[in-house]
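Visitor: Everything below, folded, please.
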Amino acid sequence: MIAALLAGPAGAEVLRVATWSAELSRKGPGLLWRDIESGKDKQIAAAIEVITATAPDILLITGFDWDFEGRALAAFEARLAAAGQGYPYRFAPPTNAGLATGLDLDGNGRLGEGRDAQGYGRFTGQGGMALLSRLPIETERARDFSTLAWRDLPGALIEGAGLSPEARAVQRLSTVAHWDLPLRRADGSALHLLAFAATPPVFDGPEDRNGRRNHDEAAFWRLYLDGRLGEAPPAPPFVVLGDANLDPADGEGRPEALTALLADPRLQDPRPASAGGAAAADPGQKGDPALDTADYPDPPGNLRVDYVLPSAGLRIEGAGVYWPAPGAPGAAAAETASRHRLVWVDLAFP
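Guide: Predicted structure coming up:
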C-alpha cells in the first residue's frame, strides 16, 4: 500500500510500518523452513493470513528462526508473495539469538544450554528477527549494534546482575539485536528504522539479570539518539519499533527506561488499540487493555509489549493492533498465529 490512499494532502506518501512477534520458532535448526515448505502448518498459514490482512509496507518480524542461507525467510516471503503480499527487500543477518559463548553464563554449572547463549536459544538463530520491506534497504549504511558489550552501555545496570567476571567480559547488551536500518523512500531520502527485540524481564532469580538487561535494552535508544554511543544519531524521520517485552503499567520488570522512551519528545506514541484487547481485559489490570499486544495467560496476563514509535515530525494517519474482537473476521487467525498481535502505524510523508 505504498500510495497516498488515506486522508491527507495531495501527493503525500503513506507507509504502513508494523512490528510483530510472530513466534515462528521451532525446536531445532531447519525445522521452520521445513514447516513453511510443507504448506501444512496451521500456525504458518495463520501468520500469512494476518500479514495479508494488515498489508504492511514495512514489517519487522521478531521471534523468527534464522538460518545461514536464509531459506526459511525466503520461503516465508514466497508464501506471502503467492498470497499477493510480496516483499522484494529483506534484511536478516545473524543476531545474538542462540549464539554460543562457550561459558556458563547463568552460573548453573552446565555448559551449552539455551541461557548460556548471548541471547536465549538452544541453537544458533533460534528466535531471531528479520525485516521485510517494499522499500529498498540501504544495507551498506545499516548499523548493527548487536556486538555492544552490556558493560559498555553508559549507566548499565549490569552491576548486581550475578554475572561472573568471565561472563561480564563477553555478555552483549542485545538479546537479539539493535539495528539502525535506512530505507530509501521514493524521493531518495531515508527513513531510519530503529529495530530491536529485548529479553523478557523474568526467568531469572533475585539478581534480576533479565530485568536489568531488559531495562537497558530499552535505555539504549535514548542514549543512541543523544549521541552517547560513539555514533552520530540518525536525522529524522525515524521509527523505533520492536518487541520491548515490557508493559509500562502491568507485569514484572523495570519500566523506567521504557516509560522515558514513550515520553521522549523526539518520539510519538500513537497508542495503537484493538477491540480484541479491550474485550480480553484482565481483572485488576492497571493499563488500558485496548493497547495490549500480547495474549498471555494469567499471570502475567495480557500486556502491551510491542511498539511502533515514530519520530515527532511524522504525521500519523492511523494506528492499530490486529486483535479482532471474538468472532470477528481474522480473530481465529490472530489467535492461532501467535500470542502476540501485529502492531501497525500509518505514516504520511509530505
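
Visitor: When you work out contacts or count neighbours from here on, use the C-alpha atoms and nothing else.
Guide: Noted.

Visitor: List the neighbours of the helix or strand hosting Ala218 that are in contact with it.
Guide: Using DSSP states H and E, Ala218 falls within helix 209-225. For helix 209-225, contacts defined as CA atoms under 8 Å, 6 or more residues apart in numbering pick out 153-154, 156-158, 160-162, 173-174, 194, 198-204, 229, 231-234, 240, 244-246, 253-258, 261.

Visitor: and what of stretch 311-330?
Guide: 6-8, 49-50, 53-54, 236-240, 265-268, 270-277, 279, 291, 293, 331, 334, 341-349.

Visitor: Verify the stated contact: Ala249 with Lys286.
Guide: Yes - Ala249 lies in contact with Lys286 (CA atoms under 8 Å); the separation is 5.9 Å.

Visitor: of these two, who's got more company?
Guide: Ala249 (15 against 11; other CA atoms under 10 Å).

Visitor: Contacts only, for that one.
Guide: 255, 286-287.

Visitor: State the distance from it to Pro289.
Guide: 11 Å (CA to CA, to the nearest Å).

Visitor: ok, which stretches of the stretch 251-350 of the chain are helices?
Guide: 256-263, 275-279, 331-337 (DSSP state H, counting those that start in this stretch).

Visitor: how about the residue nearest to the spatial centre of the chain, secondary structure?
Guide: With distances taken as CA atoms, centre = their mean, Gly242 lies nearest the centre of the chain, 2.5 Å away. Secondary structure, DSSP: H, G, I helix; E, B strand; the rest coil: Gly242 is strand.

Visitor: Excluding chain neighbours, give the residue nearest to it in space.
Guide: Phe196 (5.1 Å; CA to CA, 6 or more residues apart in numbering).

Visitor: Could you also give me the structure for this next sequence, so I can compare it with the first?
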Amino acid sequence: MNRAGPGLLFRDILRGDDTQIDAVVQVIIAVQPDVLLLQSFDYDFERQALKAFAALLGKQGKEYPYLFALRPNTGLQTGIDMNGDGRSGQPEDGQGYGRFSGQGGMALLSVFPILETEVRDFASFLWRDLPEALMPEVEGKPFPSEEAQQVQRLSSVAHWDVPIELSNSQTLHLFAYHATPPVFDGPEDRNGRRNHDETAFWQHYLDGALPERKTEAPFVILGDANLDPLDGDGRHAALSSLLKHHRIQDPAPTSAGGADAARKQSGVNDAHRGDPALDTVDWPDFTGRPGNLRVDYVLPSADLRVADSGVFWPLDDTLVTDASRHRLVWVDLEF
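Guide: Model (predicted):
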C-alpha cells in the first residue's frame, strides 16, 4: 500500500474505489487478526492514511481502536551518495529506498492497548554499530565511502519493539521490521549484506549483545525478512540461525494455495528446496525472478502456546492476488 507520492494513499483510501485497497480490506476481514502489522504502508506525520484505513476496516466490522506508526527510514535523504553511482538526492540515497520520506513504511493496528511511551524505535541505529556487521567493501575500502558508512542506518525501513497490553494485563512485545531485498546492487553485495544484518539484529537483541536491551518474554518477531531460509538470492545464515534460536519457535505456517501455485508454475519453482506450502509471496516465475518464496514471518517466543497458524492463500487466489504479491501470515496464541 505504497504510492508514487505523498498523500496519494490517503487520497485513494478516501475515494473508496481502489481495487487493491478493497482487496486488502477483504483479506484482513477474512482473517480477523487482533494485532496486525502492515508492510509497505505509506507514512504521514498525522497518520491520516492509517486512520482512514482503520475506518474502512471498522465499517466492515473489525474495529482497531489502537494504531501505531513512526517515521521510517524510507526516503529519508542523507545528502550523500549512498549507492556508489556518483549521484546524491536519488531514491537510493536515502537511509532506505524511497521516492519521498515515508514511502512504504510500517503500521500496527491492535484491539489491545499499545504502550506507546514504552516503544523502542531502532530506526536510527547505525549499521556499523551492529556486532559483526557485514559492511560492504570494494578492494578493501568501505563502499560506497567512509562518509556514507559513518551515517548509514541499519534499518532500511525500521526495527521496533512495541509492547501491547493484553486483556489479562500481561504485556506482549512485538519485534517488527521490514528488511531490504538482497538484490538490486553490484558485486559489493550491499543490499545482500544489509538484508542479512537486519535479521541478525534480532538475534543480537535477544542475546543481550546490544545496549539497553529489553527483551522480556513473551514476544513475537514479525515482519518481512525479504529472504527465504533455503531458496532465492541472499545470505541465509542469519535467518536460519534466528529460526533455530532457543528463545523462538517457528510455527511454520502453511497454505493450500501456496502449494497449488507452485505446482501450476514451471521454471525456477521446480528447483526450490523448501516446501512450497510455506511460501508467503508470489513473485513471477521467469528468468531473473526468484519464484515463490517464504519471506514473511510471525515467530512467537518459545514460552508461548501456539494454537494454530497459517498463510492466507486460498486455492481461488483472485482476492489475495489483487491485494498484494505477499500473503497474510497469521498465528493464533493462547495465554
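
Visitor: so what number do they get for TM-score?
Guide: The TM-score (TM-score structural alignment, normalised by the length of structure 2) is 0.95; 322 aligned residues with a CA RMSD of 0.9 Å.

Visitor: Counterpart of Tyr224 of structure 1 over in structure 2?
Guide: Tyr224 of structure 1 maps onto Tyr205 in structure 2, with residues paired by TM-score structural alignment.

Visitor: burial of that match, as a residue count?
Guide: So Tyr205 of structure 2, with other CA under 10 Å, has 17 neighbours.

Visitor: What's the match for Ala263 of structure 1 in structure 2?
Guide: Using TM-score structural alignment, the partner of Ala263 of structure 1 in structure 2 is Lys244.

Visitor: Okay, that match and Leu299 of structure 2: tell me how far apart.
Guide: Lys244 of structure 2 is 11 Å from Leu299 of structure 2, by CA to CA.

Visitor: tally of neighbours for the equivalent of Asp187 of structure 1 over in structure 2?
Guide: Residue pairing (TM-score structural alignment): Asp187 of structure 1 is matched to Asn168 of structure 2. Asn168 of structure 2: 7 surrounding residues under other CA under 10 Å.

Visitor: Using the three-state scheme, assign Thr117 of structure 2.
Guide: Criterion first, three-state DSSP; result for Thr117 of structure 2: helix.

Visitor: count of residues packed around it?
Guide: 8.

Visitor: Now do the same for it: its match in structure 1.
Guide: With TM-score structural alignment as the criterion, Thr117 of structure 2 matches Glu140.

Visitor: same deal with Gly105 of structure 2?
Guide: Under TM-score structural alignment, Gly105 of structure 2 pairs with Gly128 in structure 1.

Visitor: what about the strands in structure 2?
Guide: 35-41, 66-68, 105-110, 120-121, 137-138, 141-142, 159-165, 171-178, 219-224, 281-282, 292-293, 296-300, 305-312, 328-334 (DSSP state E).

Visitor: Return the most buried member of these.
Guide: Mean neighbours per residue, mean count of other CA atoms under 10 Å, is largest over the strands of structure 2 for strand 292-293, with a mean of 28.

Visitor: Nearest spatial neighbour of Gly160 of structure 1, chain-adjacent residues omitted?
Guide: Closest to Gly160 of structure 1 by CA to CA, 6+ apart is Glu207, at 6.3 Å.

Visitor: Determine which residue in structure 2 is aligned with that neighbour, please.
Guide: So Glu207 of structure 1 corresponds to Glu188, using TM-score structural alignment.

Visitor: same question, Ala278 of structure 1
Guide: Using TM-score structural alignment, Ala278 of structure 1 pairs with Ala259 in structure 2.

Visitor: same thing with Ala45 of structure 1?
Guide: By TM-score structural alignment, Ala45 of structure 1 lines up with Asp22.

Visitor: Pull the number of nearby residues for its match.
Guide: 17.

Visitor: Also Leu239 of structure 2?
Guide: 23.

Visitor: ok, now which ones touch it?
Guide: Contacts of Leu239 of structure 2 (CA under 8 Å, 6+ apart): 196, 199-200, 227, 229.

Visitor: Which two among these are spaced furthest apart?
Guide: The span of the contacts of Leu239 of structure 2, defined through CA to CA, is set by Ala200 and Pro229 at 13.2 Å.

Visitor: check contacts around whatever residue of structure 2 lines up with Arg115 of structure 1.
Guide: In structure 2, Arg115 of structure 1 lines up with Glu92, judged by TM-score structural alignment. Neighbouring residues of Glu92 of structure 2 by CA under 8 Å, 6+ apart: 82-83, 98.

Visitor: Would you check how far apart Glu92 of structure 2 and Leu154 of structure 2 are?
Guide: 14 Å.

Visitor: Repeat that for Asp279 of structure 2.
Guide: In this view, Asp279 of structure 2 and Leu154 of structure 2 are 26 Å apart by CA to CA.

Visitor: Could you do Thr280 of structure 2 as well?
Guide: On the measure of CA to CA, Thr280 of structure 2 and Leu154 of structure 2 end up 24 Å apart.

Visitor: Please apply the same query to Glu132 of structure 2.
Guide: Counting by CA to CA, the gap from Glu132 of structure 2 to Leu154 of structure 2 is 13 Å.

Visitor: One more: Pro218 of structure 2?
Guide: The value you get for Pro218 of structure 2 to Leu154 of structure 2, if CA to CA is used, is 25 Å.

Visitor: Likewise for Phe184 of structure 2?
Guide: Phe184 of structure 2 is 17 Å from Leu154 of structure 2, by CA to CA.

Visitor: ditto for Leu227 of structure 2
Guide: 16 Å.

Visitor: Also Ile248 of structure 2?
Guide: Here the criterion is CA to CA. By it, Ile248 of structure 2 lies 23 Å from Leu154 of structure 2.

Visitor: Apart from its neighbours in sequence, what residue is nearest the counterpart of His159 of structure 2 in structure 1?
Guide: Aligned by TM-score structural alignment, His159 of structure 2 pairs with His178 of structure 1. Sequence neighbours aside, Phe196 is the residue nearest to His178 of structure 1 in space, at 4.7 Å (criterion: CA to CA, 6+ apart).

Visitor: Surely that neighbour touches Leu181?
Guide: No - with contact defined as CA under 8 Å, Phe196 of structure 1 does not count as touching Leu181 (11.0 Å).

Visitor: quick one on the thing from earlier: out of Phe184 and Leu154 of structure 2, which sits in the more crowded spot?
Guide: Higher neighbour count among Phe184 of structure 2 and Leu154: Leu154, with 28 against 10, using other CA under 10 Å.
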